[in-house]
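[1] Build the 3D model from these lines:
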Amino acid sequence: MKKLLYILAVGFIGLTACDDTELDNWDSAVLDYSGSYLYQVSEPDGTLVADYDNEQKLEFYNTSADVANELWIDDHDKVFELRSKFFFDGDAGSFKSKSIAFADLTNNEKAIVVPEPKPTALGETTVVARDYIRAAIVEGKIIKNGATTLGKNITDSLYVSIVLYSGNVTFKSEEVPVEYRSNPDKEEFKWVLDAVAYDATADESYIISGHRYTGFTEDDY
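    Now for the predicted structure:
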């Protein structure tokens, strides 16, 4: 019996240590923003574009630098195909992009994926029209305990006014190093990002509204 109690005690200590580690991992500079949010999307005039869906989540998380007001927003290809790094002024309760000028924003990783087929020689270029090359937050709010879920649980509310910039993406050909070729004896080429060009006539603005995902089944849509 004493041996069993000792094993249980050691196991409890180990679990406690693990929990502490998990807490440390979540101690980020953007903790007040971080998490997954269920959401709907509307045009500025209120026209519904995408309604709530339990598989449709907008995720906010810290960058590798883990500094305040610098974070990634990712919709996991559900509505916008957006994964971009944002730089904010303010705090989680009231934030906006430091600049909404196209030149000051970072590229949406989903919009600069290299095209197919691959190039066949050096000196080739291709220009591809792409939606949502960059994005800016005009206004955002994450309100602590500001929402009531379907299951009557209290959680944080989300409001984001976003503008999405589209245009053209230019790729140029580059030789693949020998060690990365499928056949070392055969020349191989790949596309690399060369430039992005903004089309001011293609701007789109949307309102994202929702709440922090609770994980409770009674809150599922």
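[2] contacts, neighbours, all on C-alpha from now
    Fine.
[3] Between the two ends of stretch 81-96, what distance do you get?
    20 Å (CA to CA, to the nearest Å).
[4] Can you give me the neighbour number for Pro44?
    Pro44 has 14 neighbouring residues, counting by other CA atoms under 10 Å.
[5] tell me which strands and helices the helix or strand hosting Gln40 is in contact with?
    Per DSSP states H and E: Gln40 is located in strand 35-42. Applying 3 or more CA pairs under 8 Å, 6 or more residues apart in numbering; DSSP states H and E, one finds that strand 35-42 makes contact with strand 48-50, strand 57-62, strand 204-212.
[6] Export the ones you listed as a markdown table, with columns for distance to Tyr159.
    Listed next are the helices and strands packed on strand 35-42 as a markdown table, based on distance: least, CA to CA, whole Å:
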| stretch | distance to Tyr159 |
| --- | --- |
| strand 48-50 | 15 |
| strand 57-62 | 12 |
| strand 204-212 | 5 |
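[7] run this one through as well so I can compare:
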Amino acid sequence: MKNVFIILSSVILSVCFTACEEELEIWDSATYEYSGRWHFKAMGENGQILKEYGNHTIQTYNSANDVSDELWIYDVNNVFAAKEDSEGERTGNIGGIKIKSQLEGDYSNFHSVDNSEEGAGLNASGYPVPGVAPGEADEDVPAEDDVNVIPYYFNKGTVLEGRILEGAGTSKSGSPVDSIYLRLKLFAGEIVYNSVYDAENESYVWDSGEFSYYAQPDSIVIISGTRYTGFEEDEY
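    Model (predicted):
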């Protein structure tokens, strides 16, 4: 009986050790110090609050290359998603943020290698799709000739300044947690959609859209927040 107990104990310990190793492999990455899920608020450079703390988070994580100088920044809940009214007109200024940036520095003080529009990371959230079909917004414009222009869409982004500080933040319940600070530059322009004929559905639809960059509406957005704990008392 004693031998059976020893064997069973060895098996259990072996399974636990293996499971821990597998979990470590999943979570360990070249950007481990940068990675996390964060409650956040967003401000303009003038201090104007764009979004207060709430039921939304942002994620930072490694790229598929898993190298120490590439980081994804992802607005999970699409807080800054492009908005349109019932007629398909643009009503917001900030597109959903999902950018990959090549970094310099370390997690306590970092920035993008290239802060120009040419070097900025593409917004992988994609373009906002027009809310109305060709020919529906204006009855005087036939579907085959319709054009839809969505201005002030932020198609690229770069990190001007970033910091992740251990234990420097305070969770909603008052516990010390890591903090994050990101000063992002978002590059603006317009997307032009043209109607094309879809033979399969025998109707006019929008093409994939073409982005044109222009500098005037570029914007600085500051994101500050605290690490997500998963505890109910820290939820907003």
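[8] And the TM-score between them?
    Overlay of the two chains. TM-score (TM-score structural alignment, normalised by the length of the first structure): 0.78; 211 aligned residues with a CA RMSD of 3.3 Å.
[9] after superposition, how close is the strand holding Gln40 of the first structure to the second structure?
    Compared with the second structure after fitting, strand 35-42 of the first structure has a mean deviation of 0.7 Å; criterion: mean CA distance after the TM-score superposition for the first structure.
[10] Not counting sequence-adjacent ones, nearest residue to the spatially most central residue of the second structure?
    Against the mean C-alpha coordinate of the second structure, by CA atoms, centre = their mean, the closest residue is Tyr74 at 1.9 Å. Once flanking residues are discounted, Tyr74 of the second structure sits nearest to Lys98: 4.3 Å by CA to CA, 6 or more residues apart in numbering.
[11] now for that neighbour: what does it line up with in the first structure?
    Mapped onto the first structure by TM-score structural alignment, Lys98 of the second structure lines up with Arg83.
[12] Near that match, how many other residues are there?
    22.
[13] Phe231 of the second structure: neighbouring residues, count only.
    If we define neighbours as other CA under 10 Å, then Phe231 of the second structure has 10 of them.
[14] what residue of the first structure takes the place of it?
    Using TM-score structural alignment, Phe231 of the second structure lines up with Phe216 in the first structure.
[15] on that earlier part again, closest one to Thr149 of the first structure among the helices and strands packed on strand 35-42 of the first structure?
    strand 204-212 (7.8 Å; CA to CA).
[16] distance from that closest one to the second structure after superposition?
    Averaged out, strand 204-212 of the first structure is 1.2 Å away (mean CA distance after the TM-score superposition for the first structure).
[17] any idea of the angle that strand forms with strand 35-42?
    130 degrees (axes from the mean of the first three to the mean of the last three CA atoms, to 10 degrees).
[18] what's strand 204-212 of the first structure packed up against?
    strand 35-42, strand 154-175.
[19] now those strands in TSV, with mean neighbour count and distance to Val196 of the first structure?
    Below are these laid out as TSV (neighbours: other CA atoms under 10 Å; distance: least, CA to CA, whole Å):
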stretch	mean neighbour count	distance to Val196 of the first structure
strand 35-42	20	26
strand 154-175	20	4
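[20] I'd like the ones you listed written out as TSV, with distance to Tyr206 of the first structure added.
    Formatted as TSV, those follow (distance: least, CA to CA, whole Å):
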stretch	distance to Tyr206 of the first structure
strand 35-42	6
strand 154-175	5
